[in-house]
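1. whatever this is, show me its structure:
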Amino acid sequence: MGQPKKQPPKKAERNQVRVVPLLAVLLSGAFVAILNETLLNVAITPIMESFQVGANTAQWLTTSYLLVIAVLVPVSAFLIQRFTTRQLYTAAMTLFGVGTLIAGTAPVFALLLLGRVLQASGTGILIPLFTNVILALIPPERRGRVMGLFGLVIMFAPAVGPTVSGLIVDYLSWRWLFYLVLPIAVIAILYGALSLKNVTEVTRPKMDLISVVLSTIGFGGVVFGFSSAGEGAGGWKDPEVIIALTAGLISLVLFVIRQRKLATPMLDMRVFAYPMFSLAIVVMMIVVMTMFATMIVMPIYLLKVLAFSAVTVGLIMLPGGLINGALSPVMGYLFDKFGPRWLLIPGIVTMTITVFLFRSLDQDTSPLTVVVLHTLLMVSVAMVMMPAQTNGLNQLPPFLYPHGAAIANTLMQVSGAIGTALFVTIMTLGQQRYMEGHPGAADETAALAAGVKQAFTFGFLLGILALILALFVKRVVTSPSKPGEDGPEKTGGFQKEPEMV
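-> As a prediction, the model looks like this:
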């Protein structure tokens, strides 16, 4: 019996695309979307006062944002294959713009939360879409520098977010955090609707609802569980944490099993058959765990042990983020020229040594010393993240690009939550052990210092593991298919393993 004919995929309009304007509008959209992840951190207190809500309620402005992104990013592989670049970009920025408008004008907290959820929905689509556009448009030998520009946006936006937020809240109102972003979102929507071309192949796969449900419960449960455990309120014994992690992990196991059986999976697990991609994912997860955890543990240490003011802590953390963003395009250029090993190995060595030196901080440490160490850490992150991700994605055949980008972005969200929870747990346990070992002298500051040092010891061990893995990373050398040669998109199989040097 003959198979029914499939509707032919809509061809990408790559030959009609002006790359620079396209990347400019995508970068501007990504910038405002990522900026919003950290804008509200400083504004939480005035928002609590405006709506008369407690801290536990207000923290959902941050938690819901992370949860929605964790749920949507895995679905992005399906969306990118189902809709055109213009449709997805316009929809993502419209969701973000409408959410911004609702949040800025919200008369009650529930509407503010709804606005944040809509903003996160747009961000969850936009980030993997940008990665796929780069993979579709930019040849492998030039991807590093373009991914470096994306890295600049990813790191620069959250680095300046708290500073910009503090100035706006002090001199205007927290609502202006949304008002000032709205015009940029509107311009991006108009440009996308009028002139954006399609650069990805639309194959219109069918939606598997069971996969969507399992993915939502799985990734959402894991991120929520680890995030809640890391907040330190009820810790790992909190029933919410236990239920969320149990449901999440079980759902993820069922999700992976189902993806391996489906003819057209929502997330194609065959990406892990490519060794450089798998290696890149593990290295990136370790680095993200260390970075996110340091961003949580360091302020606690600076505020409570070194007794720095909140303003000083913000200024200490700012240079590292700015320098990281500024170096990302440079690292991209170096990656294109020399490959990943010359960046990954020195970068991970620098990260490992820096985390170890964090253990030596004491009450006599000067702010300048902390600035230098934090900046070195962020420089090392710039040397590792973009080269590892680009090299890993380069090994995938084009038909797996959406799946590789979705899996990479999803696991970065998950590893950030896991790293924060693990570091905070180790810090808390170390603090408790110190108090138990010094029952006569209940010095909470010394106990906290002991706990933080144990957390950084764990980070040092993670760095050693990442360094061992980085020794096996090799540069992926891709070669274009010969004319008339069937690629894996047509056969459904794997490309021949690329040559590596």
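
2. when you work out contacts or count neighbours from here on, use the C-alpha atoms and nothing else.
-> Fine.

3. and Trp236, how many residues sit next to it?
-> 18 (other C-alpha atoms under 10 Å).

4. who are the contact partners of it?
-> Shown in contact with Trp236 (C-alpha atoms under 8 Å, 6 or more residues apart in numbering): 229, 242.

5. likewise Leu152?
-> For Leu152, the contact set (C-alpha under 8 Å, 6+ apart) comprises 324-329.

6. which one is Val160 nearest to, not counting chain neighbours?
-> The spatial neighbour of Val160 that comes closest, neighbours along the chain excluded (C-alpha to C-alpha, 6 or more residues apart in numbering), is Leu318 at 7.0 Å.

7. ok, which stretches of the protein are strands?
-> 476-477, 499-500 (DSSP state E).

8. for the first one, enumerate the helices and strands it packs against.
-> Going back to what we said before, that points to strand 476-477. Strand 476-477 sits against helix 367-394, strand 499-500, with contacts defined as 3 or more C-alpha pairs under 8 Å, 6 or more residues apart in numbering; DSSP states H and E.

9. distance between the longest one and the chain's centre?
-> Taking C-alpha atoms, centre = their mean, to the nearest Å, one finds helix 367-394 lying 14 Å from the centre of the chain it belongs to.

10. and that helix, what other elements does it pack with?
-> In terms of contact count using 3+ C-alpha pairs under 8 Å, 6+ apart, helix 367-394 is assigned the packing partners helix 143-171, helix 275-304, helix 310-338, helix 341-358, helix 401-437, strand 476-477.

11. I have a second one here; can you model it like the first so I can compare?
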Amino acid sequence: MSALSPRPATKGRTPTVVRLLVLATFVVILNETIMINAIPRLMESLHVTEQSAQWVSTTFMLTMAAVIPMTGWFLQRVTTRQAYATAMGVFLAGTVLAAVSPSFIVLLLARVVQAAGTAVMMPLLMTTLMVVVPEHDRGRVMGNVTLAISVAPALGPAVSGLILQAGSWRLLFVVVLPIAGVVGVLGLRRMTDIGEPQVSSIDWFSVVVAALGFGGLVYGLSLFGDPTSPVALGIGIVAAGAATIAVFVVRQLRLQRSGTPLLDLRTLLNRTYRQSLVLQAIAFLAMLGSMILLPLYLQNLRGLSPLATGLLVMPGGLAMGLLGPTAGKVYDRFGARPLVLPGTIGMVLALAGFAQISTTMPYWQILSLHTLLMLSLAAIFTPVFTLGMAALPEHLYSHGSSMLGTLQQVAAAFGTALAVTVLSARASALIADGVAPAAAQLSGMRLAFAVSAALALLTVVVGVQLTRRRKDPKRDPVDETEPAVAVVD
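-> Model prediction:
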């Protein structure tokens, strides 16, 4: 999808190709968190331990982290329809395999296949949107996209809780299959190609190093949530993954001289794009951390069922989706900072509020804090992503969206690892001192939320420095010697 040229779009209307991609992306990304509530059913049906069953979610996230770095190169080689057909075809194949999996190993393989298709869909959506939607209307359209990239993971546990009330964990895939099939067929019938593909070679050494580096980093972080894995093992794998990523970076810097990097790191030369990466990473970390801690709190300490837990957090996810379009319109008119600053402050306040949870906190307060967190994240995601991507020249759109998608997976793994590690370390120390297990776990959750709130303070600092928007979308912003690339409030 290189050599792209924007097609005219009527202001106030979302191009059909973007609407189709948003719908498809929502369906596939929903599967990233849809298995969270199915752990007990998997343990009973496939005779696996809780630690093993957690891999149905970890494997999905790990595969996404390993595959997404390759999508920047892939999207430049194929047409929009070919990329869409590949992504949906691979996802559907994985869903069918998951529904009929005779063993846990086959189920894990199916999740790898599902994630491979999902990894292509999100960068495809972002790259296409940046090309076909005029700069003055991107905030509004990106607000609608928030539903797919942010609300889908938030709604996954609630949706799965409802479906699991009807029966086996296999229903999660049986229900998704016809929906994804209809979306895939409808999309292919109405999808139009945007631009022409550009033939280029691929550096297989970069492919292997990227998969090992990013996949290893996510895997190592996930081990911190497994009480059966030694802490030293997790630290060692994280260190090895980071070192491998360093090799990947050096390789890409060399390949940039010949014009064929797997992931073009020149995107990082732009200050606005770097700021957007930091903000999105910390915000995604906070969202995934809360998604891990809240179910543990509500089910283990308050005794709620998975269904009740899902219903309690569902309003926050829905509110996030409803605010997305409004946030986009506000961005188009006033820029990023009027949204991002209140959003970052709201995120800090919500996480600080969760740091005060108790076994008697009213459910309406929990619902209010969760809704505040989701609304704050909606105010951050839409303008920050739009501003960051708009700061890049057109030929770097696919690489910029690929880098963002990879960072989201790493941030999700880090958020989960951080929450579980802080909780476990605090609880274990208190239990060793004679504190009751329930009280120790509650104290660990409070500390984990407090640490997340402290990290979230960084977003306020970055938000204050955030540029408003690009002044001239035709300018190449990679060269930061140009002072007029962005207007600062």
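
12. ok, back up a step: now for the contacts of Leu152 of structure 1: which two are most distant?
-> For the contacts of Leu152 of structure 1, the maximum inter-member distance is 9.7 Å, found between Asn324 and Pro329 (C-alpha to C-alpha).

13. and the alignment partner in structure 1 of Thr406 of structure 2, what does it touch?
-> Residue mapping for Thr406 of structure 2 onto structure 1 gives Thr410, with TM-score structural alignment as the criterion. Taking C-alpha under 8 Å, 6+ apart as the contact definition, Thr410 of structure 1 lies against 70, 73-74.

14. tell me which of those residues are still there in structure 2?
-> For the contacts of Thr410 of structure 1, the contacts that are reproduced in structure 2, applying both residues aligned by TM-score structural alignment, their matches' C-alpha atoms under 8 Å, are 70, 73-74.

15. just the buried ones out of those, please.
-> 70, 73-74 (16 or more other C-alpha atoms under 10 Å).

16. now which residue in structure 1 aligns to Leu430 of structure 2?
-> Aligned partner of Leu430 of structure 2 by TM-score structural alignment: Tyr434.

17. please name the nearest non-neighbouring residue to its match.
-> With C-alpha to C-alpha, 6+ apart as the criterion, Tyr434 of structure 1 has its nearest non-adjacent residue at 5.4 Å, and that residue is Ala447.

18. in the stretch 101-250 of structure 2, which spans are helices?
-> Using DSSP state H, counting those that start in this stretch, the helices found in the stretch 101-250 of structure 2 span residues 104-132, 138-146, 152-164, 171-190, 204-223, 231-255.

19. list the contacts for the closest residue to Ala441 of structure 1 other than its chain neighbours?
-> Distance criterion C-alpha to C-alpha, 6+ apart; nearest residue to Ala441 of structure 1, sequence neighbours excluded, is Met435 at 8.0 Å. For Met435 of structure 1, the contacting residues are 441-444, 447, by C-alpha under 8 Å, 6+ apart.

20. distance of Met435 of structure 1 relative to Leu318 of structure 1?
-> For Met435 of structure 1, the distance to Leu318 of structure 1 (C-alpha to C-alpha, to the nearest Å) stands at 33 Å.

21. just Val349 of structure 1 next, same as before
-> 23 Å.

22. who's more crowded, those two?
-> When Val349 of structure 1 and Leu318 are compared for neighbours, Leu318 comes out ahead with 21 against 15, by other C-alpha under 10 Å.

23. what lines up against that one once you look at structure 2?
-> Residue pairing (TM-score structural alignment): Leu318 of structure 1 is matched to Met314 of structure 2.

24. which one in structure 2 is aligned with Lys206 of structure 1?
-> Counting by TM-score structural alignment, the partner of Lys206 of structure 1 is Ser201.

25. can you tell me the closest non-neighbouring residue to that match?
-> Using C-alpha to C-alpha, 6+ apart and skipping residues adjacent in sequence, the residue nearest Ser201 of structure 2 is Thr260, 7.1 Å away.

26. same check, this time on Leu20 of structure 2
-> Counting by C-alpha to C-alpha, 6+ apart, the nearest residue to Leu20 of structure 2 once its immediate chain neighbours are dropped is Gly187, at 5.8 Å.

27. how much space between Ala263 of structure 1 and Val32 of structure 1?
-> Counting by C-alpha to C-alpha, the separation of Ala263 of structure 1 from Val32 of structure 1 is 37 Å.
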